[in-house]
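1. this is a predicted model, with the sequence first.
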Amino acid sequence: MVMEEKWLVGVDIGGTTIKMAFISLNGDILYSWEIDTDKRDSGRHIPTSITRSIDQKLTELNQTKNRLIGIGIGAPGPVNAEDGSIEVAVNLGWEHFPLQAILERETSLPVVVDNDANIAAIGEMWKGAGKGAKNLICVTLGTGVGGGIIVNGEVVHGVNGAGGEIGHMTSVPKNGSPCNCGKSGCLETVASATGIVRLAIEELASGDYISQLGDYYEKHQTITAKQVFDAANEANELAQRVIHQVAHHLGLALANLANGLNPEKIVIGGGVSKAGDTLLGPLKEEFVLFAFPRVAQGVEIVIATLGNNAGVIGGAWLAKEKLINKSILQ
């Protein structure tokens, strides 16, 4: 009698959509889909919508829940490692939200919860740009800046679940821009897509730059991070100055982290990473300026390869590791 291959469930909760996947024990995505994030009533319907979606997908595939081993899920904000609750997730309306307990009750499956940036880092370590590395830093440059730090194959959570908050390292010590976290001058304010746009607008306001970028901003009163990178590729002086600022702050932050951790790889992900060498080139130059020489020799800075799948793959890895440790798979 041939045993059915068991599946892991990876879930990545975002502010707009929830990405979900059934994943093999080898880390291969078998089926993936996404649903809208239901933020009504301070996000209390989110666990139910996840449960329903899993059940619906199983029905579509003519499978039963016996096929599933467990769920690994990533959520924004600090996670309490003891009970899988979310301390606070402002964009979802959660505060001390018992995500693991609710999902285990509703799905009748074991659940493991971690921060969304952490599971993206784990995904890249398992199947992506960090494959083979057990010591790595993963930074996601999107609307904000997220981070995950892995040491000896284990995510660094810290004393209360806030480990890896790379985006809130202070980059501008004085007169920095306010950050959503309540501080000012965070890396997120100068290295995220939002920060890049702000820096570009400040440059446009302070100088007389006649360019396509300036003309677009004057007409629409807005620009995008992609437009800034595109303009930099076309030798636009203003855009290149902005990218240099971003690379400087990001390179300094990552070098300081690397000096303490001595990682094998630094993986750059998120929407901003699509700029590729336009960002990576100057970033590497700045990193080398600030990194201890032996640290710089030992590390490789690479662009993430899994894209939006990093979170669900990392979630599946977490579920697999937790269940193996509990000997459920034996």
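-> Perfect, I can see it now. Numbers count the residues shown, from 1 in each chain.
2. use CA for all of it now, contacts and neighbours both
-> OK.
3. can you map out the strands along the stretch 201-330 of the chain?
-> Along the stretch 201-330 of the chain, counting by DSSP state E, counting those that start in this stretch, strands occupy 265-269, 300-303.
4. and these, which is most packed in?
-> strand 265-269 (a mean of 25; mean count of other CA atoms under 10 Å).
5. what does that one rub up against?
-> 124, 129-130, 133, 135-141, 299-305, 307 (CA atoms under 8 Å, 6 or more residues apart in numbering).
6. how far out from the middle of the chain is that strand?
-> Centre-to-centre, strand 265-269 and its host chain are 11 Å apart (CA atoms, centre = their mean, to the nearest Å).
7. next: stretch 97-114.
-> In terms of CA atoms, centre = their mean, the centre of stretch 97-114 is found 21 Å from the chain centre.
8. endpoints of that stretch, how far apart?
-> Stretch 97-114 stretches 13 Å from its first residue to its last (CA to CA, to the nearest Å).
9. on that earlier part again, for residue 204, which of the strands of the stretch 201-330 of the chain is the nearest?
-> Minimum separation from residue 204 across these (CA to CA) falls at strand 265-269, 27.5 Å.
10. other SSEs contacting the helix or strand that contains residue 140?
-> Residue 140 belongs to strand 136-141 when assigned by DSSP states H and E. When contacts are defined as 3 or more CA pairs under 8 Å, 6 or more residues apart in numbering; DSSP states H and E, strand 136-141 sits against helix 116-127, strand 145-151, strand 265-269.
11. and with 7 Å instead?
-> Applying 3 or more CA pairs under 7 Å, 6 or more residues apart in numbering; DSSP states H and E, one finds that strand 136-141 contacts strand 145-151, strand 265-269.
12. quick one, what contacts the nearest residue to residue 23 once chain neighbours are set aside?
-> Spatial nearest neighbour of residue 23, excluding adjacent residues (CA to CA, 6 or more residues apart in numbering): residue 29 at 4.5 Å. Residue 29 is in contact with 21-23, counting by CA atoms under 7 Å, 6 or more residues apart in numbering.
13. output these in a markdown table, with distance to residue 260, neighbour count and secondary structure appended to each entry.
-> Shown next, in a markdown table, are the contacts of residue 29 (distance: CA to CA, whole Å; neighbours: other CA atoms under 10 Å; DSSP: H, G, I helix; E, B strand; the rest coil):
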| residue | distance to residue 260 | neighbour count | secondary structure |
| --- | --- | --- | --- |
| 21 | 35 | 27 | strand |
| 22 | 37 | 26 | strand |
| 23 | 34 | 23 | strand |
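14. okay, one more to line up with it:
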Amino acid sequence: MPGVEAVVAVLRAVSTGEAPSRAAVSRHLGAARSTVGLTVDYLLDQQLLVERALHDGRRGRPIQALALGPKAPLGGLIEFGPYRTIVAVSDLSGAILARHSVRTALACGPQEAIDGAALAMDELMDRLASPGSRITQVVASIGAPVNVGAGSVARSNNRSRAVPFPSLGWEEYPAATYLSQVFGTPAVLENDVHLLAIGDAAGLERDRFPLIRLHASMGLGAGILTDQGDLVRGVSGLAGDVGHLVVDGSSERSCWCGKSGCLSNVASIYSIGKDLGLPFGSEAGSDLVQTLRELVATGDEAAIRRIRDAADVVGRLAAILVDVINPGRLVLSGELIHLSSDVLARVRTGVYERSLPLSSRHLQVTVSTKDADGALPGAAQLAASLMLAPSGIDRVLRGGRPPA
């Protein structure tokens, strides 16, 4: 049996598409063909890889192409949303193989939501009809600050009043631990905007890093990647929770977190709806966005003015992030950004007018076109990296058994 490091190297080379044949793997790794051949033969025997003849139209023997096999580990992806839960299955390349949506909302609580996700995942795996394949890593996302070390939604110790968001019942619940128990495999819980940023990095040119994903939705959040493409989580996993930054110290507007002047009190869909007297709750949130779109379309002056104010604040926030991080790319997303073209224009203007020219000279500002995919692409990339880590592959080679 080859060493774990050799197995990881070959699987990574094949799954990324960098080396689709034995000869290509040997060149890519700078290893002898005989050494690579032993590892490939073992992976073929374990059905972690398959080898098929590939006819490219040229004379001679067909190329023997390597691909992921029927028993290659799979990632189980879960997106816990306010109004539904989406489950998906991904492979070692980070490709999403299948997905399914169920009407299980955050407000039902973590245990019911996780149990429902597990049932939906079982159905999805049955549909894939790949005997012997199994999920070896779960990555779940949630739209709330996450203490990654504890595997739970973080709780604000300064809360001054009830929080209207459906993730309230998830605070300090050991969601990652329960996910691991239910699925029988390692699991991580991650903030959704962090995963959005990881998804943005796939295939991105090196000169576009560092990267910032700024998401303006019911709240405000940012995902930050370093110049090496690594996610900035912070000591407790809470990096990027920009909604509670205070830019205007003169504001007396109190936030549920206990502070005054938080940006989320001005520049979020929730705050806009609240100021306009529109309904909001666990069942009304999606209707709130549609109502705002209709008000903009009909030229409602109060709504347009309030949305412009929010856009200006997001622009100021983006300019601060650009000055602090000096990114190569800033990706904007969220329902607020898509309410009107005017919002996007004002945010862009805020970035370039308020940030230092040296900070924004090489900056590329883009708008996400993958909002419908949510956090799934990033979750798939994270799952692939965890499955291809030596500990993840060692667990697969041991048949899921923990090390002795």
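-> Nice, I can see it. From a predicted model like this one, the values you see are computed outputs, not experimental measurements.
15. got a TM-score for the pair?
-> Overlay of the two chains. TM-score (TM-score structural alignment, normalised by the length of structure 1): 0.81; 306 aligned residues with a CA RMSD of 3.0 Å.
16. which one in structure 2 is aligned with the residue nearest to residue 23 of structure 1?
-> Using TM-score structural alignment, the partner of residue 29 of structure 1 in structure 2 is residue 96.
17. do residue 137 of structure 1 as well
-> Counting by TM-score structural alignment, residue 137 of structure 1 corresponds to residue 212 in structure 2.
18. then residue 285 of structure 1?
-> Using TM-score structural alignment, the partner of residue 285 of structure 1 in structure 2 is residue 349.
19. which residues are in contact with the nearest residue in space to that match that is not next to it in sequence?
-> Once flanking residues are discounted, residue 349 of structure 2 sits nearest to residue 315: 7.1 Å by CA to CA, 6+ apart. Residue 315 of structure 2 makes contact with 346-348, 350-351 under the criterion CA under 7 Å, 6+ apart.
20. so how far is residue 201 of structure 2 from the most centrally placed residue in structure 2?
-> Note on structure 2: the residue nearest the mean C-alpha position is residue 195, at 1.8 Å, using CA atoms, centre = their mean. Per CA to CA, residue 195 of structure 2 is found 10 Å from residue 201 of structure 2.
21. with residue 50 of structure 2 instead?
-> 29 Å.
22. then residue 193 of structure 2?
-> Residue 193 of structure 2 is 13 Å from residue 201 of structure 2, by CA to CA.
23. what of residue 175 of structure 2?
-> From residue 175 of structure 2 over to residue 201 of structure 2 the distance is 26 Å, taken as CA to CA.
24. contacting residues for the closest residue in space to residue 34 of structure 1 that isn't next to it in sequence?
-> Nearest in space to residue 34 of structure 1, with sequence neighbours left out and distances taken as CA to CA, 6+ apart, is residue 19 at 4.4 Å. Residue 19 of structure 1 makes contact with 11-13, 33-35, 312, according to CA under 7 Å, 6+ apart.
25. kindly report the same for residue 272 of structure 2.
-> By CA under 7 Å, 6+ apart, the contact list for residue 272 of structure 2 reads 266, 306-307.
26. of those, which is the most crowded?
-> Most neighbours among the contacts of residue 272 of structure 2, by other CA atoms under 10 Å: residue 307, with 26 neighbours.
27. all strands for the stretch 101-250 of structure 2, in order.
-> 135-142, 146-147, 152-153, 187-191, 211-216, 220-225.
28. make a markdown table from these and add mean neighbour count and distance to residue 251 of structure 2 to it.
-> Compiled in a markdown table, those are given as follows (neighbours: other CA atoms under 10 Å; distance: least, CA to CA, whole Å):
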| stretch | mean neighbour count | distance to residue 251 of structure 2 |
| --- | --- | --- |
| strand 135-142 | 25 | 30 |
| strand 146-147 | 26 | 27 |
| strand 152-153 | 25 | 28 |
| strand 187-191 | 26 | 28 |
| strand 211-216 | 28 | 20 |
| strand 220-225 | 25 | 18 |
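29. can you tell which of these is closest to residue 391 of structure 2?
-> strand 135-142 (11.3 Å).
30. by how much does that closest one deviate from structure 1 on average?
-> Once fitted to structure 1, strand 135-142 of structure 2 is off its aligned match by 1.9 Å on average (mean CA distance after the TM-score superposition for structure 1).
31. buried sites along the biggest helix by length in structure 1?
-> Counting residues, the longest helix in structure 1 under DSSP state H turns out to be helix 237-261. For helix 237-261 of structure 1, burial by neighbour count (16 or more other CA atoms under 10 Å) applies to 238-240, 242-259, 261.
32. next one: stretch 323-330 of structure 1
-> Neighbour count says stretch 323-330 of structure 1 has residue 323 buried, by 16+ other CA under 10 Å.
33. could you report the neighbour count for the aligned residue in structure 2 for residue 51 of structure 1?
-> Under the alignment (TM-score structural alignment), residue 51 of structure 1 maps onto residue 118 of structure 2. Residues lying near residue 118 of structure 2 (other CA under 10 Å) number 18.
34. dump the residue contacts of residue 118 of structure 2.
-> residue 183.
35. next, find the distance separating it from residue 293 of structure 2.
-> Relative to residue 293 of structure 2, and taking CA to CA, residue 118 of structure 2 is found at 35 Å.
36. how much space separates the match of residue 285 of structure 1 from residue 316 of structure 2?
-> 9 Å.
37. same question for residue 378 of structure 2.
-> 27 Å.
38. again, but for residue 193 of structure 2
-> 19 Å.
39. I'd guess residue 267 of structure 2 is in a helix, am I close?
-> No: Residue 267 of structure 2 is assigned coil when assessed by DSSP: H, G, I helix; E, B strand; the rest coil, not a helix.
40. so which bits of stretch 297-314 of structure 1 are buried?
-> Along stretch 297-314 of structure 1, these residues count as buried under the neighbour rule (16+ other CA under 10 Å): 299, 301-307, 309-314.
41. pull the most distant pair out of the residues you listed.
-> The most distant members of the buried residues of stretch 297-314 of structure 1, if one measures by CA to CA, are 299 and 312, lying 26.0 Å apart.
42. report the contact partners of residue 105 of structure 1.
-> Residue 105 of structure 1 touches nothing, counting by CA under 7 Å, 6+ apart.
43. what's the spacing between the aligned partner of it in structure 2 and residue 175 of structure 2?
-> Alignment note (TM-score structural alignment): residue 105 of structure 1 maps to residue 181 of structure 2. Going from residue 181 of structure 2 to residue 175 of structure 2 by CA to CA gives 10 Å.
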